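*Asks:* Sequence and predicted model, in that order:
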Amino acid sequence: MARVLLFGPLRDLAGWRERDIDDARCVSALKARLAEEDERLGEALCGPGVKVAIDQAIVNGDAAIGPRAEVAFLPPMSGG
């Protein structure tokens, strides 16, 4: 079971910050599952600049998710 965290506007869009999700074996499968539940969230997770961190390390592409992993979706950052 993976612990999924959403931050910033992603959290606001979904209406939750943290959830436990079963059978999340890779990032693409997790995004697909979340999109099935909430189409707008699914679109946002695939948007430009959204980063994914597994166990507090940024990953690229369709990374594997281990059992009891923490998966965080991070919105695009802005600064100046």
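*Replies:* Yep, it's here.

*Asks:* going forward, measure contacts and count neighbours with C-alpha atoms only.
*Replies:* OK.

*Asks:* Does the residue most central in space within the chain belong to a helix, a strand or coil?
*Replies:* Centroid-nearest residue in the chain, with CA atoms, centre = their mean: Phe73, separated by 3.6 Å. Reducing the assignment at Phe73 to three states with DSSP: H, G, I helix; E, B strand; the rest coil gives strand.

*Asks:* ok, second structure coming up, stack it against the first:
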Amino acid sequence: MIKVLFFASYREKLGIDRLELTEMPTNLSALRDLLCEKGQDWQEVVKDPSTLVALNQTMTRKDFEIKEGDEIAFFPPVTGG
């Protein structure tokens, strides 16, 4: 199983803060494809090039392999003031 977390406006847009998936995508690209099957809002969140992604609480911009027990988090772009 893997955990997929959604933060801030993504959590609000999708109406969910986490998913636990038993279906194991092989990498981030496959996970994005799987989540896109859930509908338009999901596509907008996971396919947005400005979306930030963390693997096991480490931010990354690379595609990565997913393993049992991993935690993947999606964050909207951050702005500061």
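*Replies:* In hand now; what should we look at? Worth saying up front: this structure is predicted, and the values here are computed from it rather than measured.

*Asks:* hang on, Lys3 of structure 2 in a strand?
*Replies:* Yes. According to three-state DSSP, Lys3 of structure 2 belongs to a strand.

*Asks:* Make sure it is actually in contact with Arg18.
*Replies:* Yes. Shown here, Lys3 of structure 2 and Arg18 form a contact pair, counting by CA atoms under 8 Å, at 6.9 Å.

*Asks:* element containing the residue nearest to Ala14 of structure 1 when sequence neighbours are not counted?
*Replies:* Closest residue to Ala14 of structure 1 apart from its sequence neighbours, by CA to CA, 6 or more residues apart in numbering: Leu41 at 6.1 Å. Here Leu41 of structure 1 sits within helix 39-45, counting by DSSP states H and E.

*Asks:* Report all helices and strands that that helix contacts.
*Replies:* Helices and strands touching helix 39-45 of structure 1, by 3 or more CA pairs under 8 Å, 6 or more residues apart in numbering; DSSP states H and E, are helix 8-14, helix 27-37.

*Asks:* I'd like the distance from the helix or strand just after the shortest one to the chain centre, please.
*Replies:* The element immediately downstream of helix 8-14 of structure 1 (helix or strand, assigned by DSSP H and E) is strand 18-21. Centroid displacement of strand 18-21 of structure 1 relative to its chain, using CA atoms, centre = their mean, to the nearest Å, is 10 Å.
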